[in-house]
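S.K.: sequence and predicted structure, then a few things I'm wondering about:
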Amino acid sequence: MNKLSLLTGLFSVLLLTGSALVKAQPTEEEIVAELREKAMSNTLAYDILETLTTEVGARMAGTPQDAMAVEWGVKKFKELGFDKVWTEPVTFKTWIRAQEAAVLVSPYPHKIRITGLGFTVPTPLEGIEAEIVHFKTLQDLIDSPADSAKGKIVFISQKMERFRDGRGYGPVVKARGQGAVEAAKKGALAIVIRSIGTDSHRLPHTGMMRYKKGVKKIPAAAMSNPDADLLERILARKKPVKMNLKVYSHDGPEYTSYNVIGEMTGSEYPDEKVVIGGHLDSWDLGTGAVDDGAGVAITMAAAKIIGDSKYRPKRTVRVVLFANEEQGLIGARAYAAKHKVDLDNHVTGAESDFGAGKIYAFASNVAEDNLPVVKKMAELMKPLGIEYVDNKAGPGPDLIPMYSLGMSVFSLRQDGTDYFDLHHTEDDTLDKVVPENLSQNTAAYVVFAYIAANSEQKISRGITKTH
C-alpha cells in the first residue's frame, strides 16, 4: 500500500470515528428525557420527605424543631452531594401555642374542637363566656351595625368550596386574617370562625391572623367543620347560644432561624441561577408532610438528579428552603433583601408549595422571545400528563418578593383537590402522600430546571440576553 492510500485510509477511519463520537453526544432533549425517566423510576423525593417528617416532624417557626429542621436541611443537602451548602439568618417575633378549649354552655352542652389562630392573644385564665353572634361571611360582619357584636363572641360560618386549583381559598381566608379586627370594631370579646378547609373531619385548621394598630386585640380561634355544622344547627333553633372559650397561646421572644440553601453548580455560567424550593417551616399540628415538606423534598430531589448528570446544564440550579413562610413570608423577604443586588443573576424560579398531588399544568411569566424555551419544556412535560397553559403565571408564595423585584417565574400547578382537607391540621402527615405523585412532581421540576438552566437565552421578564 502506497503512502497516499495509507493516509486516505487513516483519514476515512478518523472521519468515521469522529462521526461516531458526534452521534454519541446526546441532544438536550435526550438528556432531559433520560433524567425525567430517572425521576419517575425512583422514590428519592418520598425518601427525603420520610426523613424530614420522621426525624423532625412539626417545625413551627421559633420552636426547637425549627432549629432541628435547619440542621436537617444542611445535613441532607450535603448527603445528597450538593456542591455548595449554606445558611442565611432570618430574625422574627415568635408565638407559643398553649392550652385551648371551647365548650357550648347552653342551650345544649357540647365540647367544640378549636385551635388558636397564629399570634392570637390569650383569653383570661377563666376564659371568655358569652353569647354567640352569627355572621355568614366577613362582609356581613363588616356591614353590620356598630354595636352588633358588643359583649359577644363572633362566629363566622362561611364554607370553603373545593376546586382542583384551590381558588376556593381566597374568598374565605379573609375571615381568618381580618376577622378579629372587624369583630373588635363591633365590640366583640372574641371570634371563632369555621375552619378554612374543605374536609369533614373533626380537626380544626390553624393559620395566621392579623391585628391592626388602634383596634383592640381580641382572641381568635377556628373550630372544626363538623363543629361549625353543629353550631349552625343549634343557632337555627333560635335560642341564645353561649360559649366558653379558653385560649392561652401568647407571644414569645425574638428568634433567629435560617434559610437553608444548596446549589448544583452550572457548567458555563455558574453565577446565574434557576431558583427552586419550598418552605422548611410548618404549623405545629401535623408533621408538615404536605405543607410544605413535599415541596422541600421534590425540589431537593430534582436538583440532585440534575446534579448527578454528566451533562450539567450551563447555569446553577439553586434550591432554597425558606424559613418561616407560614407567619408572613419572613424568610422570603429576608432572601429578597439580601439578594436584590444579584437580581440580574436570578434567571427564573418556581416554588413547590401546594401539597403532594400530581402536576397537571404549568404556566410561565417570561419575555415573549423566551417562549421557544417554554415550548421545549412543554414538549418534554407532555409524557408526564402536563399541559402548558399560558404566559401569565404568578409566583409561589416565597417567590413573591423576588417576583416583585422583577424576576421571571413559572408555576407548576399541582392537583389540590384534597389539599385543603389537610392544610394546617393534625392530619398533615406522611401517610397522605402518594410516592408516585412525588416522583411525577420531581420529574416535572427536572424538566423545568434543566431546560431553564441550559437555555441559550437568559430567561427574563423583559428584554432577553444571550451569551
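M.R.: Looks like it arrived, so ask away.
S.K.: every contact and neighbour count from this point should use C-alpha atoms.
M.R.: Noted.
S.K.: element containing the spatially closest residue to residue 407 that is not a sequence neighbour?
M.R.: Leaving out its chain neighbours, the residue that sits closest to residue 407 by C-alpha to C-alpha, 6 or more residues apart in numbering is residue 348, at 6.0 Å. Using DSSP states H and E, residue 348 sits in strand 346-351.
S.K.: kindly report the same for residue 155.
M.R.: Per DSSP H and E, residue 155 falls inside strand 153-156.
S.K.: who are the packing partners of the next helix or strand after that strand?
M.R.: Counting by DSSP H and E, the next helix or strand C-terminal to strand 153-156 is helix 169-185. Where contact means 3 or more C-alpha pairs under 8 Å, 6 or more residues apart in numbering; DSSP states H and E, helix 169-185 is packed against helix 138-143, strand 190-194.
S.K.: contact partners for the most centrally placed residue in the chain?
M.R.: Nearest to the mean C-alpha position of the chain, counting by C-alpha atoms, centre = their mean, stands residue 353 at 2.3 Å. Counting by C-alpha atoms under 8 Å, 6 or more residues apart in numbering, residue 353 touches 278, 279, 291, 292, 294, 295, 396, 397.
S.K.: of those residues, which is the most crowded?
M.R.: residue 294 (32 neighbours; other C-alpha atoms under 10 Å).
S.K.: pasting the second one now:
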Amino acid sequence: MKLEKTRFKVKSYIRASKLIKHMRISYIMKKGSFTLLLFTCLLSRHNLFAQQQADLETAFRQINAEVLSHSEAYVRLGESIQQIGHRLTGSPNGAKAEQYVFDLLKAYGFEEVAFQPFAINGWARESLDLRVGSPGNLQPVKAVALASTPVSAQVSGELVDMGNGLESDYAANPERAQGKIVLAALHLLPNSPQGTKNLHRSAKAALAIKYGAKGIILFNSVAGGTLLTGTASITGDLLTIPALCVGLEEGNRLKARIAEGRQEATIEMKNKAGKMQARNVIARITGSELPNEKIVVGGHLDSWDLSPGAVDNGLGAFSVLDMARTFMALGIKPKRTIEFVLFMGEEQGLLGSKAYVQQAMSNGTLDQIRFMLNFDMTNDPKGFYATLEGNRALFEEIGHSAARIDTTFKGTFSATAGLYSDHQPFMLQGIPTGGADGSTLSREALNCYHADCDVFELVNEQQMKNTVRFCSMLVYGLANTNEIPVKRLSDAEVKQLMVDNNLEEALRLGGDWRWD
C-alpha cells in the first residue's frame, strides 16, 4: 500500500510539471517543482523504511514478551536431563533424546516434523588402563579415552614430550615420535611463542599418526584433575592408535619426569564400535512468499557420555527448540521457509550436519538454503556474527532493533569464520552462516567443557531466555527481510575465505581441503 501511494505522488508531480511547462512558467519555477518532486520521493522512501523498521520492532516486542512470559527452554532441558541423562549419538540415550524433541515439536503444533536418519560409526568406551613411570616401575594414571579410539589396543613404549603437539613441534625433530607414545597439551602451553595458533585435539591426534607415534596422551588445561573427552578423529573413522586425556596436574608431572629421565608408558583399552543409526530432527515452517528460500536454524542435540551435556549443547539445542515454540505460539508466517534442525553426531565429527548437507546436494535443494544459523553453547549473547562482512548492514539493523527493546543487548556485529561445529559443512559449500556473538559463560562452565562436571546446575534460566529472545529476533529478521544481501559463494570464493581465516591447515589435517 505504501508503494502504491508513493507511485501516485510521483505521477501527480509529473502531471503538474507538464502543466507548468505548458503554461510557459519560468525555468526557475520548473526547477523548483522538480526539487519538490525529488524531496517528496525521498520522503516517501524514508517513510517506507521507517514503516519497515516499525513493523520489525513490533514483531520483536511480541517475541520478547512471549519468551519472557512463556519460555520453556530451561525447564525442558532440566526435564530431559532428569528423564534421559546424556545424549550420546548411537546410544539408547541418544535415541530417547531424538524422540523427546520430536514429540515436543509436535506438541508445539508443528505439522511438518520429521526424522532424518543417517548411519554412523558408533563408539562407546569400555575400559582403559594407563601406566607411566621409569622402566620397571610403572604406576597407574587416571585417564579417559577420547572417542573414535580403537576397539582394542595394547601398546607400550617410551613417552616423549611433544610440547603443544603442533606441526612445528614435530618438524623440529621428525623422527622423535616414531614408535613412541607422545605427550602434548590440549591447549597452548604458557611459554608458547606469541602468535602460535592452536589445533583441535583431533588434528593433534592426526599429527601423531602422521609422524609414526604409537599413541597420544593429551593433558587438560583445567585444574583439579578434570578429565576431558571428545572425538580424536576428524573424519569420524576409528583411529589406528589410542588417544586419551589426563588432567592438568598429571600432565605437568609427566612433563617434569620426562625432563628428568626416560619414562615408559603402557596403554590398554577396550571400546565398542560399529555401524549405528542416528536421526536429525527437523521442524519446518513453510514460507508464505518465498517458500523455496530456506533459513536453517540448527544446534546439536547430542552430548558426550561423561555428563548430561547441559552446557554443550543443552544450551544451544533447547534454545533452538524454544525459538521454534515461540514462532508457533505467535503464529508467525515468515516470508522464507524456516527449518529448525536438531543435529545428532556433532561430537563425533559433524556427522548429522554433513548428512543434512549431503542429502540437500543429492536431491538438488542445496541452493534453496540461503542462510544457516548455528547455536552451539550459545548463552546470553550481546550481538550477532556472520562469516561474511557483506551481512553487516542487515545484521546491524536487526541487532540495533533488538537493542532498542532491551539495552542489555548491544547489537554488535563481527565477521569471522571458524570450524568444528555444525555450520562447517554448510560453510564449505558456500552457504552464508552465522549466529549469536558475545555469549556469556562462567569460568566454571567453560572448565567443564566435555567433562563430567557439565551439569544442569551450570545453566542460568534468565540467560537462556536472553538467548531465545534475541536469537529469535535474528531468525525473524533474516526470514522476513526483502533481500538477503550475500549469495552463496563460488568454490573459488570459499577457498579464499578459508585462506583468509587461516583455516587451510586444519582442513588439510581433517581431509576437508579440496582445492589442490
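M.R.: Okay, I see it. Because the structure is a prediction, the values reported are computed rather than measured.
S.K.: circling back: ok, and what's touching the strand holding residue 348 of the first structure?
M.R.: 272-278, 295, 395-399, 407-412, 452, 458-460.
S.K.: where does it end up in the second structure?
M.R.: Aligned by TM-score structural alignment, strand 346-351 of the first structure corresponds to residues 369-374 of the second structure.
S.K.: quick check: residue 28 of the first structure vs residue 442 of the first structure, distance?
M.R.: 18 Å (C-alpha to C-alpha, to the nearest Å).
S.K.: tell me which of these two has more neighbours.
M.R.: A count of neighbours by other C-alpha under 10 Å puts residue 442 above the other of residue 28 of the first structure and residue 442, at 33 against 16.
S.K.: quick one: map that one onto the second structure.
M.R.: Per TM-score structural alignment, residue 442 of the first structure is aligned with residue 468.
S.K.: with residue 401 of the first structure instead?
M.R.: Using TM-score structural alignment as the criterion, residue 401 of the first structure maps onto residue 425 of the second structure.
S.K.: ok, its match touching residue 360?
M.R.: No. Residue 425 of the second structure is not in contact with residue 360 according to C-alpha atoms under 8 Å; the separation is 11.4 Å.
S.K.: in the lengthiest strand in the first structure, what counts as buried?
M.R.: The longest strand of the first structure (DSSP state E) is strand 250-264. Buried residues in strand 250-264 of the first structure, defined by neighbour count with 16 or more other C-alpha atoms under 10 Å: 250, 256, 257, 258, 259, 260, 261, 262, 263, 264.
S.K.: could you dump those residues into TSV and include distance to residue 102 of the first structure?
M.R.: Shown next, in TSV, are the buried residues of strand 250-264 of the first structure (distance: C-alpha to C-alpha, whole Å):
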residue	distance to residue 102 of the first structure
250	17
256	33
257	33
258	36
259	37
260	39
261	42
262	44
263	48
264	50
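S.K.: for burial, what's the neighbour tally of the aligned partner of residue 240 of the first structure in the second structure?
M.R.: Correspondence of residue 240 of the first structure to the second structure, assessed by TM-score structural alignment: residue 262. Using other C-alpha under 10 Å, residue 262 of the second structure is surrounded by 13 other residues.
S.K.: go on, residue 316 of the first structure?
M.R.: Considering only other C-alpha under 10 Å, residue 316 of the first structure is surrounded by 29 other residues.
S.K.: quick one: the strand holding residue 348 of the first structure to the second structure mean distance?
M.R.: Mean deviation of strand 346-351 of the first structure relative to the second structure after superposition (mean C-alpha distance after the TM-score superposition for the first structure): 1.8 Å.
S.K.: next SSE downstream of that strand?
M.R.: strand 359-365.
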